[in-house]
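Student: starting from these lines, generate the structure:
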Amino acid sequence: MSRTQRLFSLMQLLRRHRYPVAGAALADSLGVSLRTLYRDIAVLQAQGAHIEGAPGLGYVLKPGFLLPPLMFSEEEIEAIVLGSRWVAKRTDGALADAATNALAKIAAVLPSDLRASLEASTLLIGPGDPLPPMIVDLTVIREAIRAERKLHLSYRDEAGRMSERVIWPFALGFFDRVRMIVAWCELRDGFRHFRADRIEAMTVTETRYPRGRRALLKTWRETTGRQ
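Tutor: You can find the predicted model right below:
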């Protein structure tokens, strides 16, 4: 086990305990000597980790602290890289830029060995089918979801019929071929899914919908059996 991985494992051990843990127990879990454990604790404290305690008393990590350089295992880094590459290729421009920027920020704080793993990741995203053209801006839809604002849509269904809808958007699904808004539809008085490429016109209203988006998402999951 590398030193970086050992420090990461120590942080994970401390996060699992609400009360002080004896140094001997921590050392035993990591398979190191007490002297090495005390040295690792000192390194983490020097880097800003809020670890309280002392030899003979035990150690506890204060809640709410994340140490950026040690947050990720190699498998977690590969998952982040793969996810970021998918977002960069298969979403709108704003999210693609955000994914690229986030990956650069993560790389900047990783130790050199883990940074090398990130930069050398061989998990690739294959080419997908071209997405259908859209009139609406997905960034605007995401902002409406965050602000819990109603949307007024001019919507064309699969048969080409037009209708006017007022919806409460609370989720946005990204699939290989379509982008889907999950919402409560006032016209149908129920949950409905709207393809973003079938929206002919859209207005964000100033009206907040009466239920929070998290409550709507929870009810939708319970109703549809989705996770």
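
Student: could you use CA atoms for every contact and neighbour count after this?
Tutor: Fine.

Student: does the residue located most distally from the centre of the chain count as helix, strand or coil?
Tutor: In the chain, residue 56 marks the outermost C-alpha relative to the chain mean, sitting 39.1 Å out by Cα atoms, centre = their mean. Here residue 56 is coil, with the state taken from DSSP: H, G, I helix; E, B strand; the rest coil.

Student: contact partners for it?
Tutor: 22-23 (Cα atoms under 8 Å, 6 or more residues apart in numbering).

Student: top strand in this structure by residue count?
Tutor: strand 162-174 (DSSP state E).

Student: what helices or strands is that strand leaning on?
Tutor: Using 3 or more Cα pairs under 8 Å, 6 or more residues apart in numbering; DSSP states H and E, the elements in contact with strand 162-174 are helix 138-147, strand 149-156, strand 179-185, helix 213-224.

Student: switch the ones you listed over to a markdown table; also include mean neighbour count and distance to residue 49.
Tutor: Output for these, formatted as a markdown table (neighbours: other Cα atoms under 10 Å; distance: least, Cα to Cα, whole Å):
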| stretch | mean neighbour count | distance to residue 49 |
| --- | --- | --- |
| helix 138-147 | 17 | 32 |
| strand 149-156 | 20 | 40 |
| strand 179-185 | 21 | 40 |
| helix 213-224 | 14 | 32 |
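
Student: now the other sequence, so there's something to compare against:
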Amino acid sequence: MSRSARLLRLLDLLRRARQPQTGPALAQTLDISLRTLYRDIGTLRDQGADILGDPGLGFEMRPGFLLPPLMFTPDELEALMLGAQWVGNQADGQLAAAAASALGRIRANLPMDLRIELDTSGLLVPSTQAIPQEPWQGPLRAAIRSQHKVLLHYRDQKDQTSERRVWPFAMGFFEHVRVLAAWCELRQDFRHFRADRVLEVEILAERYPESRARLIQRWSRQMGHKAGQRC
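Tutor: The predicted model follows:
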């Protein structure tokens, strides 16, 4: 195991632990000496990790520490690169630009060897036929983040139009279509709206009364129950 991979593993052990970890236990898990472990903890502290503790007392890390980009493993970097390429092909221009910007920021902070690995990975996301990007993808994503109600002017599969006040909480990006998952005030139930059938979007000032996390939990249970009924 390389030193960078070992440091990453040590960070994961400390972040996931629910109580202080002793030096000997950490050293045994990593298959290194106590001296090497203490040196690695010092390195992580120098890089900004808020690790509490001392030899003989155990070590723990305060929550909130962000992993520096240089600590990503090659597999993690390839996953990030593939994800950014996919977003560039499938999402709206604003989100695609954000993915490219984030990947560029990570790349700029990588050591040269990992930067070369990223640039020459040979992993590609094939370009698909261009799909028209609906202009309200950005506003809908903003409404999901801020948990605001939305008024949709919508055309269904029978070509009939309607207005729906909905609570948007998720958006699915499929190969040929984007789908908004929301609670519909008219139907008093969860509904899915194809983005290409939305005619107009109005973000309302009112926030919906239930948290996005709670809506996702209820929606997931309902979808799981319906899937079980089809089996």
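
Student: post the TM-score for the overlay when you can.
Tutor: For this chain pair, the superposition-based TM-score is 0.88 by TM-score structural alignment, normalised by the length of the first structure; 226 aligned residues with a Cα RMSD of 2.2 Å.

Student: relative to the second structure, what is the average displacement of the longest strand of the first structure?
Tutor: For strand 162-174 of the first structure, the mean deviation from the second structure after alignment is 1.5 Å (mean Cα distance after the TM-score superposition for the first structure).

Student: can you tell me what sits against that strand?
Tutor: 91, 141-142, 144-146, 148-156, 179-187, 209, 213-214, 216-217.

Student: if you set the cut-off to 7 Å instead, what comes out?
Tutor: Applying Cα atoms under 7 Å, 6 or more residues apart in numbering, the external contacts of strand 162-174 of the first structure come out as 145, 149-156, 179-187, 209, 213, 216-217.

Student: how about stretch 186-204 of the first structure?
Tutor: 132-136, 144, 149-157, 165-167, 178-185.

Student: tell me the residues of the second structure aligned with it.
Tutor: With TM-score structural alignment applied, stretch 186-204 of the first structure matches the range 185-203 in the second structure.

Student: go through the matching stretch and flag the buried ones.
Tutor: Using 16 or more other Cα atoms under 10 Å as the test for burial, stretch 185-203 of the second structure gives 190-191, 193-198, 201, 203.

Student: out of these, who's nearest residue 117 of the second structure?
Tutor: Using Cα to Cα, residue 195 is the member of these that sits closest to residue 117 of the second structure, with 37.4 Å.

Student: how close does the closest one sit to residue 162 of the second structure?
Tutor: 14 Å (Cα to Cα, to the nearest Å).

Student: so where do the helices sit in the first structure?
Tutor: 3-15, 23-30, 34-46, 74-90, 93-109, 112-119, 138-147, 213-224 (DSSP state H).

Student: quick one, which of those helices gets closest to residue 65 of the first structure.
Tutor: Between these, helix 3-15 lies closest to residue 65 of the first structure; by Cα to Cα that is 9.2 Å.

Student: tell me what the closest one is packed against?
Tutor: Applying 3 or more Cα pairs under 7 Å, 6 or more residues apart in numbering; DSSP states H and E, one finds that helix 3-15 of the first structure makes contact with strand 58-61.

Student: average offset of the strand it packs on relative to the second structure?
Tutor: Averaged out, strand 58-61 of the first structure is 2.5 Å away (mean Cα distance after the TM-score superposition for the first structure).

Student: who touches that strand?
Tutor: 14-15, 18-23, 50-53.

Student: and if you look at stretch 12-20 of the second structure?
Tutor: Stretch 12-20 of the second structure is touched from outside by 58-61, with contacts defined as Cα under 7 Å, 6+ apart.

Student: now do the end-to-end distance for that stretch.
Tutor: 13 Å.

Student: same question, stretch 23-40 of the second structure
Tutor: End-to-end span of stretch 23-40 of the second structure (Cα to Cα): 11 Å.

Student: what does that stretch rub up against?
Tutor: Outside of stretch 23-40 of the second structure, the residues within contact range by Cα under 7 Å, 6+ apart are 7, 55, 58.

Student: in JSON lines, list those along with distance to residue 124 of the second structure.
Tutor: Below are those laid out as JSON lines (distance: Cα to Cα, whole Å):
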{"residue": "7", "distance to residue 124 of the second structure": "29"}
{"residue": "55", "distance to residue 124 of the second structure": "46"}
{"residue": "58", "distance to residue 124 of the second structure": "44"}
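
Student: from these, pick the one nearest residue 108 of the second structure.
Tutor: Nearest to residue 108 of the second structure, judged by Cα to Cα, of the contacts of stretch 23-40 of the second structure is residue 7 at 20.6 Å.

Student: sorry, back to before: quick one: which of the helices and strands packed on strand 162-174 of the first structure is nearest residue 79 of the first structure?
Tutor: Using Cα to Cα, those put strand 179-185 closest to residue 79 of the first structure, at 22.5 Å.

Student: sorry, back to before: list the buried ones in the longest strand of the first structure?
Tutor: Applying 16+ other Cα under 10 Å to strand 162-174 of the first structure flags 165-172 as buried.
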